[in-house]
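[1] build me a model from this:
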Amino acid sequence: MSQGTTFTQYISALAAKDSSIPSSLLISVSNACKLIAKQVEQGALAGIIGSAGSGNVQGETQQKLDIISNDILLQACGKEASLAAMASEEMETIYPANAQGNLLLLFDPLDGSSNIDVNVSIGTIFSILKKNHAGPATEQDFLQSGKDQLAAGYVVYGPQTSLVYTTGQGVHMFTLDHETNEFLLIKENVQISPDTKEFAINMSNMRHWDQPVRRYVDECLAGVEGSRKKDFNMRWIASMVADVHRILCRGGVFMYPWDKRDPSKPGKLRLMYEANPMSFLIEQAGGASVNGKERILGLPSEKLHQRVSVVLGSKNEVELIQKYHLGT
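    Next up, the predicted model:
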């Protein structure tokens, strides 16, 4: 389709050819994110910057905008007839919608919220699954493998507000036109270069990493004098949405690995709300995504707030890191 096609037009045209595409719910999510974008833009002017003085189910401090964004998604999508229930990183259990619906929506309402106060890019991540039985949804219905996702995507609130999504038919990008309040198509079938000279990781945690990650980063830092024979740049925004968006635009590797500070936790990021949807996007764009040893989209989902290590991005680099973890 031509540049400038609205997201509603784009997704409706696809759904006319393929009834499995959850077009109405995707449009509801996009409309919710427009409302979140307005709240993000207002920030301190609306008195919504700073801590809410509460914690989420993971024990993390909630920002005011975390709660506002969560409520916007619940209200904007809860009326959708096809939606059976929702699950959020900010809520302990599921939120029922329409008992007759056959779709499930998972979301991180405001990823990277530690960046709110300093005006750095943040975003909303979402994933859509199919409910496989009649009647009201249960928490068990959400525990599906990432490869079973019907759709996934994110909206990044930055210099531009951009929506990126996939339904398993490539990755497509839209930018919000504030004059018309419509997401307009800017790029179809995004592809990630298999090779890169950029990696993103929180270097302050280096002393806690396992040996395979240390080996890879040490080789990158060695530059042209090292075994990789090329110089690397390091980027770290502390917002998964922003880091993944950069990778989709120009390649790179994003890593949030296991570390020894809490050996019982397999990772920091949430499988259902962050790792699965982002892995779906990355694979659809020709990249790869693993937890170190295994493909993330093949991992079993065992609980709603399950954590996981994440390495994703340019395929050749991810496969090299995976080989280091496998000892090959």
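
[2] please make it C-alpha for all contacts and neighbour counts, starting now.
    Will do.

[3] contacts for stretch 210-224?
    The contact list for stretch 210-224 (C-alpha atoms under 8 Å, 6 or more residues apart in numbering) reads 206, 226-232, 257-260, 321, 324-325.

[4] now do 7 Å
    Residues outside stretch 210-224 that contact it (C-alpha atoms under 7 Å, 6 or more residues apart in numbering) are 226, 227, 228, 229, 230, 231, 232, 259, 321, 324, 325.

[5] want to put them side by side, so please do this one too:
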Amino acid sequence: MTTTLADWLAAQTVDPKLASVVATMAAASAEIAAVLRLAPIEGHTGLAGHTNVQGEAQKALDVISNDIVLNHIRENVEISILVSEELDEAVHLENQGDFMVATDPLDGSSNLDVNVTVGTIFSVLDARKGLLQQGKDQLAAGYAAYGPATSLVLTFGASVVVFTLDGAGQFVLTLDTVAVAEASGEYAINTARERFWDAATKGYVAENVAGETGSAGKRYNMRWVGSMVADIHRILMRGGIFMYPLDSETTGKGGRLRLLYEANPMAMIVEAAGGKSTTGREGILELVPTGIHQRVPVILGSAEEVARVEGWYAKG
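    Presented below is the predicted three-dimensional model:
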């Protein structure tokens, strides 16, 4: 029997208002998926001609995706705050409910013009607790991966499930239990940045490159898409580790990826599936945010691999 997202949410022992927030982000993701399918035909490609608050050049589809999310959120009276990568400030919606959504509406948009998997990442929090909350306070997290199929990955904290968008525009449950493999022979890191790496990152990667002849004692493959959603989705499905560590070029910014709407939701998902997450020196979900666009180092995935990286950082 087919289980739709609506069926699954109705069966969960969570606040129906919280479930409605997840349903809203799913509906936004389905609309974004439809827009992406036709983007080259409709001419929605290339740069939008301006930059976001991070100083990054916005693609036309970054702006379109952000507008889609905002429009859906405005229609759900349970959501009163939106924090988005594409907006300088948080959007406060008057006379609405108790939930806040933090989102990267279109992760990996630099890959759009070459038809590589991109995604939407989101985190759901209690708006009454303010904008700057620790990752462990998240009520739900998820992402949509727009690839050969559109996958919607969700967690309320205890487990992780996967839905797939069908031809009628409904999300259908396709994997009711996701478990990140404890050990793996794959790692994802941008090796073009090696000259900026710290000693811990260099040591861990060198062990992997050494394969069977090194202290790790097994062969590794390196995978790097350049779209966080694509790399994390692969790790959820077959194990591995994703690394965007602090390095000499990103130290001044605190890291590369954003805490509230990239690191925290992905860490919640990976940990709910049995993996681990860290900055190298502390747990991502324990970090106390200092700003809505704060950047942090991100290392997450198979528990055994993350522990190895932590061991390298513990050396000094």
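
[6] got a TM-score for the two of them?
    Structural agreement between the two chains, given as a TM-score (TM-score structural alignment, normalised by the length of structure 2), stands at 0.98; 316 aligned residues with a C-alpha RMSD of 1.2 Å.

[7] out of the contacts of stretch 210-224 of structure 1, which is nearest to residue 156 of structure 1?
    The shortest gap between residue 156 of structure 1 and any of those belongs to residue 232, at 25.3 Å (C-alpha to C-alpha).

[8] so what's the residue count around whatever residue of structure 2 lines up with that closest one?
    Aligning on TM-score structural alignment places residue 232 of structure 1 opposite residue 220 in structure 2. Here the count is done by other C-alpha atoms under 10 Å, and residue 220 of structure 2 has 19 residues near it.

[9] just the one 10 residues further on next, same as before
    The local packing count at residue 230 of structure 2 equals 21, with neighbours defined by other C-alpha under 10 Å.

[10] that one: helix or strand, and which one exactly?
    Assessed by DSSP states H and E, residue 230 of structure 2 sits inside helix 228-238.

[11] contacts for that helix next, please.
    Under the contact criterion C-alpha under 7 Å, 6+ apart, helix 228-238 of structure 2 has outside partners 107-108, 117-119, 145, 178-181, 224-225, 241-242, 301.

[12] that helix: average distance to aligned residues in structure 1?
    On superposition with structure 1, the average gap between helix 228-238 of structure 2 and its aligned counterparts reaches 0.3 Å (mean C-alpha distance after the TM-score superposition for structure 1).

[13] that helix: which residues count as buried?
    Of the residues in helix 228-238 of structure 2, those with enough neighbours to count as buried (16 or more other C-alpha atoms under 10 Å) are 228, 229, 230, 231, 232, 233, 234, 235, 236, 238.

[14] now the residues you listed in JSON lines, with distance to residue 64 of structure 2?
    Output for those, formatted as JSON lines (distance: C-alpha to C-alpha, whole Å):
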{"residue": "228", "distance to residue 64 of structure 2": "20"}
{"residue": "229", "distance to residue 64 of structure 2": "19"}
{"residue": "230", "distance to residue 64 of structure 2": "20"}
{"residue": "231", "distance to residue 64 of structure 2": "23"}
{"residue": "232", "distance to residue 64 of structure 2": "24"}
{"residue": "233", "distance to residue 64 of structure 2": "24"}
{"residue": "234", "distance to residue 64 of structure 2": "26"}
{"residue": "235", "distance to residue 64 of structure 2": "28"}
{"residue": "236", "distance to residue 64 of structure 2": "28"}
{"residue": "238", "distance to residue 64 of structure 2": "32"}
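
[15] which position in structure 2 aligns with residue 171 of structure 1?
    Under the pairing rule here (TM-score structural alignment), the equivalent of residue 171 of structure 1 within structure 2 is residue 160.

[16] which of the contacts of stretch 210-224 of structure 1 fall in helices?
    Among these, the subset assigned to helices under DSSP state H consists of 321, 324, 325.

[17] hang on, the earlier thing: quick one: which of the contacts of helix 228-238 of structure 2 has the most company?
    With neighbours defined as other C-alpha under 10 Å, the most crowded of the contacts of helix 228-238 of structure 2 is residue 301; it has 34 neighbours.

[18] and that one, what pairs with it in structure 1?
    Residue mapping for residue 301 of structure 2 onto structure 1 gives residue 313, with TM-score structural alignment as the criterion.

[19] dump the residue contacts of that match.
    For residue 313 of structure 1, the residues meeting the contact criterion (C-alpha under 7 Å, 6+ apart) are 247, 251, 252, 253, 254, 282, 287, 288, 289.

[20] map the first one onto structure 2.
    If I follow you right, that is residue 247 of structure 1. Checking with TM-score structural alignment, residue 247 of structure 1 has residue 235 as its match.

[21] how near is the aligned partner of residue 102 of structure 1 in structure 2 to residue 293 of structure 2?
    Superposed on structure 2 with TM-score structural alignment, residue 102 of structure 1 falls opposite residue 98. Distance, residue 98 of structure 2 to residue 293 of structure 2, by C-alpha to C-alpha, to the nearest Å: 21 Å.

[22] how close does the match of residue 247 of structure 1 sit to residue 225 of structure 2?
    Distance check for residue 235 of structure 2 against residue 225 of structure 2: by C-alpha to C-alpha, it reads 12 Å.

[23] which of residue 98 and residue 293 of structure 2 has more residues huddled nearby?
    Set residue 98 of structure 2 next to residue 293 and count neighbours by other C-alpha under 10 Å: residue 293 wins out with 21 against 17.

[24] which residue lies farthest from the center of structure 2?
    When each C-alpha in structure 2 is compared with the mean C-alpha position (C-alpha atoms, centre = their mean), residue 213 comes out farthest, at 34.1 Å.

[25] from residue 72 of structure 2, how far out is the closest residue to residue 109 of structure 2 other than its chain neighbours?
    Closest residue in space to residue 109 of structure 2, ignoring its immediate chain neighbours: residue 118 at 6.4 Å, by C-alpha to C-alpha, 6 or more residues apart in numbering. Distance check for residue 118 of structure 2 against residue 72 of structure 2: by C-alpha to C-alpha, it reads 20 Å.
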